[in-house]
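Sequence first, then the predicted structure, then my questions.
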Amino acid sequence: MVIEPKTQALPDHTQLPESDGTFVKNFQEHPQSILLTDSIQPRLQEIQPDGQYCIGQDCGIYWRMTDPPERGAEAPDWFYVPNVPPTLNGEIRRSYVLWQELIAPLIVLEFLSGNGEEERDNTPYQGKFWIYEQVIRPAFYGIYEVKKASVEVYRWVAGRYERMSPNERGHYPIAPMGVELGIWRGYYLNAQLPWLRWWDEAGNLLLTGEERAEAERQRAEAERQRAEAERQRAEAERQRAETAQQENARLREQLRALGVDPNALS
C-alpha cells in the first residue's frame, strides 16, 4: 500500500484577513502616507521604468502562520517593495504575504501616535523592531514622530539594525532609491505640520502632483510676464523709432522751408 504524503498549502493574500479591525490612530497618518506616495512616484518611475514595484499604506505584511491569522502580520504605515508586480496574479493585493512574494520591502516607515515603545520593542517574536530586524528585514526602517518633528532611520547591516546619522542637510540617504528622507515644515492638506518627506540626492524637495502643477503654473506665469515685458519693450522701441522718424521728417521739412536741401547736409 502506498501512502500519499499530505501537503498543506500555505494561504495566499486572498485567503488571509486584510484587517485586524483596528483603525488609523490619528487624522495625520492618512495624509502623511498620501504625501510620501504622491511625491515619490516620479522618482520610482525613473529607477523602475518597468513599473515593477508596489507601495503599501497601513497594509499587513504576513510573516508567519498564527491563530488567528492576523496575529502573524505587521501593518507598517508605509512601505515600498521593489521588483515585484504592482498587482499579484492580476488582483489588487489584500496584504503582502512573505512566503508568497519572497521579496522583502526595501523600506518600512512607522508613524508614532504613542510614545514609540511599540515601534522600538525588541521582544523576540512579538516586538515590531525585532520582527522587522530579524524576520521581515527591510533594508531601512524609519520611525517618524510628528510631535517631536523627528525621524530616526535604521539600516540593516550584517544581521541587525544600525541607527543612521543624518547628513549635513539633516536628511537620511536611502541610496537604492536615490533619495533622502527628512522633516519638512510646511502646509499640506489643510495642516501646517512637520511632515516626513523625500528629497533627491542634491537636496531638492520631491514635489507632489499638486505642487508640480503649481510650480508649472508659476513658471508659465513668469514666462507670460517675461513675454509681456518683451512685447512692451519692443512696442516702446517701435514707438521711439517712429517718433524719431517723425521728428527727422519735421526737421527736413523745416530745412526745405528755409531753402536748404537736407540731403546736401548728409
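Good, I have the coordinates. Residues are numbered from 1 along each chain as shown.

contacts, neighbours, all on C-alpha from now
Fine.

chain center to the helix or strand Gln232 falls within: distance?
Using DSSP states H and E, Gln232 sits in helix 209-257. Distance of helix 209-257 from the chain centroid (Cα atoms, centre = their mean, to the nearest Å) equals 43 Å.

Repeat that for stretch 18-26.
Worked out by Cα atoms, centre = their mean, stretch 18-26 lies 23 Å from the chain centre.

ditto for stretch 74-91
16 Å.

what ranges do the strands span in the stretch 51-200 of the chain?
Along the stretch 51-200 of the chain, counting by DSSP state E, counting those that start in this stretch, strands occupy 53-56, 61-62, 73-74, 78-82, 96-97, 107-111, 140-145, 150-157, 160-163, 172-174, 179-188, 191-200.

returning to what we had before: what angle do the helix holding Gln232 and strand 179-188 make?
80 degrees (axes from the mean of the first three to the mean of the last three Cα atoms, to 10 degrees).

and the nearest residue in space to Gln45 that is not next to it in sequence, what is it in contact with?
Once flanking residues are discounted, Gln45 sits nearest to Gly51: 6.6 Å by Cα to Cα, 6 or more residues apart in numbering. By Cα atoms under 8 Å, 6 or more residues apart in numbering, the contact set of Gly51 is Gln45, Pro85, Pro86.

Could you verify my assumption that the second one touches Ile55?
When you say that, I think you mean Pro85. No: Pro85 is beyond contact range of Ile55, at 10.6 Å (criterion: Cα atoms under 8 Å).

sorry, back to before: any idea how far the residue nearest to Gln45 is from Glu117?
36 Å (Cα to Cα, to the nearest Å).

quick one: the helices in the stretch 1-150 of the chain?
29-47, 98-101, 128-131 (DSSP state H, counting those that start in this stretch).

this is the comparison structure:
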Amino acid sequence: MLDYSLLQNLPTAKDLPDSDDTPVDNELQNYIPNLLKSILAMIWSDRFDWYFGVDMGIYYDPDKSAIVPDGFLSVGVPRIIDENLRLSYVLWEEKRVPILVLEVVSQTRRGEYTAKKELYQNLGIQYYVIYNPQRKRKPRLEVYSLENEQYVLLGNESPIWLEEIGLGIGKEVGTYEQITREWLYWYDENGERFLTPEERSRQAESKAQQAESKAQQAESKAERYARRLRELGIDPDSL
C-alpha cells in the first residue's frame, strides 16, 4: 500500500466518484452483504467504532479507480462521520484498511479468485471471504486469512471463526425478506448463529403473545375461583 504521507494534495471523498456505476448482475450481491450488515447493526448496537460498506468504492491509490467489493467491514473507524454519511471509503482519510472484504461470485466472474484476491492481499486486508452459490462440487464459502503477507485458506466448514473480529461467519439455509435459501450469517464463539432482524421481531412477537396468553389464562383461572367462592357463599373481595 502507498505511503500517503509522501503524497501531496490528495483528493477527498467529495472529489471522488462514489460508485463505479457498474450494476450488479445478481441480486445476491446486494442481499447477502446487506443481511450481514443488518445483523451486525444489532449485535454491535452499542459500538460506534466500526463500519460496514455495501457496494461502496474503496480508494487505495489516488491514481487508480476504486475497488468495489460487494461488502467490507472496517473496525476502529467512526461508524458515522456526519449527517451525510460516507460517499466512499478513502484509505488516506480513514487511515485504516478494512479488516474483511466479501465477494459474492455470480455467473460473470470478476477476478474474485485471482486479481481481486491479490489486490486485497497486497492492501493488507486480514480476511477475504468468497461466497460462490453457483458451485456444486467445490466449497461455496472460502475464507482466507492474511499470514506473513499471504492469504491462507482458513477452511470451508461453516462457521469459520474470525479471531481478529471476534465473530464467526458461515452459511445456513434460512429466510430473509421472505426468500428461503442459503444465506451468510454471523456466529458467536460457540457456533450459535445470531438472529436476523426479522427473526428477532418474530421472536419478540411470539414472546408477547405467550405472555398475553398466560395472562389471559391466569385471569380466567381467577374468575373461575371467584365464581366458585360465590357459589359457596363466600365473597372473594373480602378475602
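That came through fine. As the structure is a prediction and not an experimental result, all values here were calculated from the model.

got the strands of the stretch 51-200 of the first structure as a markdown table, with mean neighbour count and distance to Gln246 of the first structure columns?
Below are the strands of the stretch 51-200 of the first structure laid out as a markdown table (neighbours: other Cα atoms under 10 Å; distance: least, Cα to Cα, whole Å):
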| stretch | mean neighbour count | distance to Gln246 of the first structure |
| --- | --- | --- |
| strand 53-56 | 18 | 71 |
| strand 61-62 | 25 | 82 |
| strand 73-74 | 22 | 84 |
| strand 78-82 | 21 | 72 |
| strand 96-97 | 25 | 81 |
| strand 107-111 | 24 | 74 |
| strand 140-145 | 22 | 73 |
| strand 150-157 | 19 | 70 |
| strand 160-163 | 16 | 78 |
| strand 172-174 | 21 | 67 |
| strand 179-188 | 18 | 58 |
| strand 191-200 | 19 | 59 |
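
so which of these gets nearest Glu29 of the first structure?
strand 107-111 (6.9 Å; Cα to Cα).

the inter-axis angle of the closest one versus helix 29-47?
Using the same axes, to 10 degrees: strand 107-111 of the first structure against helix 29-47 is 160 degrees.

Neighbour count and distance to Leu35 of the first structure added to the contacts of Gly51 of the first structure, as CSV?
Shown next, in CSV, are the contacts of Gly51 of the first structure (neighbours: other Cα atoms under 10 Å; distance: Cα to Cα, whole Å):
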residue, neighbour count, distance to Leu35 of the first structure
Gln45, 13, 16
Pro85, 15, 22
Pro86, 17, 19
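
The residue mapped onto Val179 of the first structure from the second structure: what's it in contact with?
Per TM-score structural alignment, the equivalent position to Val179 of the first structure in the second structure is Leu167. When contacts are counted by Cα under 8 Å, 6+ apart, Leu167 of the second structure touches Trp161, Trp186, Tyr187, Asp188, Glu189.

swap in Gly60 of the first structure?
Here Gly60 of the first structure is in contact with Glu18, Ser19, Ala73, Glu74, Ala75, Pro76, Ser95, Tyr96 (Cα under 8 Å, 6+ apart).

what do you get if the cut-off is 6 Å, keeping everything else the same?
Gly60 of the first structure makes contact with Ala73, Glu74, Ala75, Ser95, according to Cα atoms under 6 Å, 6 or more residues apart in numbering.

can you check Ile183 of the first structure too?
If a contact means Cα under 6 Å, 6+ apart, then Ile183 of the first structure has Pro194, Trp195, Leu196 as its contacts.

Distance-wise, check the nearest residue to it once chain neighbours are set aside relative to Leu207 of the first structure.
Nearest non-adjacent residue to Ile183 of the first structure, counting by Cα to Cα, 6+ apart: Leu196, 4.8 Å away. Between Leu196 of the first structure and Leu207 of the first structure the distance is 13 Å, computed by Cα to Cα.

do you know how far the most centrally placed residue in the second structure is from Leu167 of the second structure?
By Cα atoms, centre = their mean, the second structure has its centre lying nearest to Leu36, at 2.0 Å. Leu36 of the second structure sits 12 Å away from Leu167 of the second structure, going by Cα to Cα.

got it, and Asn26 of the second structure?
Applying Cα to Cα, the value for Asn26 of the second structure to Leu167 of the second structure is 27 Å.

in terms of contact, does Ser158 of the second structure touch Gly170 like I think?
Yes: Ser158 of the second structure lies in contact with Gly170 (Cα atoms under 6 Å); the separation is 4.5 Å.

now the end-to-end length of stretch 64-82 of the first structure.
End-to-end for stretch 64-82 of the first structure, by Cα to Cα: 21 Å.

what does stretch 113-128 of the second structure give?
10 Å.

Please apply the same query to stretch 18-28 of the second structure.
This stretch, stretch 18-28 of the second structure, spans 21 Å end to end (Cα to Cα).

Name the residues of it that are buried.
Neighbour-count burial for stretch 18-28 of the second structure, with 16 or more other Cα atoms under 10 Å as criterion, is recorded at Asp18, Ser19, Leu28.

what about the residue nearest to Glu29 of the first structure when sequence neighbours are not counted, distance to Leu98 of the first structure?
Closest residue to Glu29 of the first structure apart from its sequence neighbours, by Cα to Cα, 6+ apart: Phe111 at 6.9 Å. Per Cα to Cα, Phe111 of the first structure is found 22 Å from Leu98 of the first structure.

coming back round to it: which residue in the second structure aligns with the residue nearest to Ile183 of the first structure?
Looks like Leu196 of the first structure aligns to Leu184 there (TM-score structural alignment).

No further questions, thank you.
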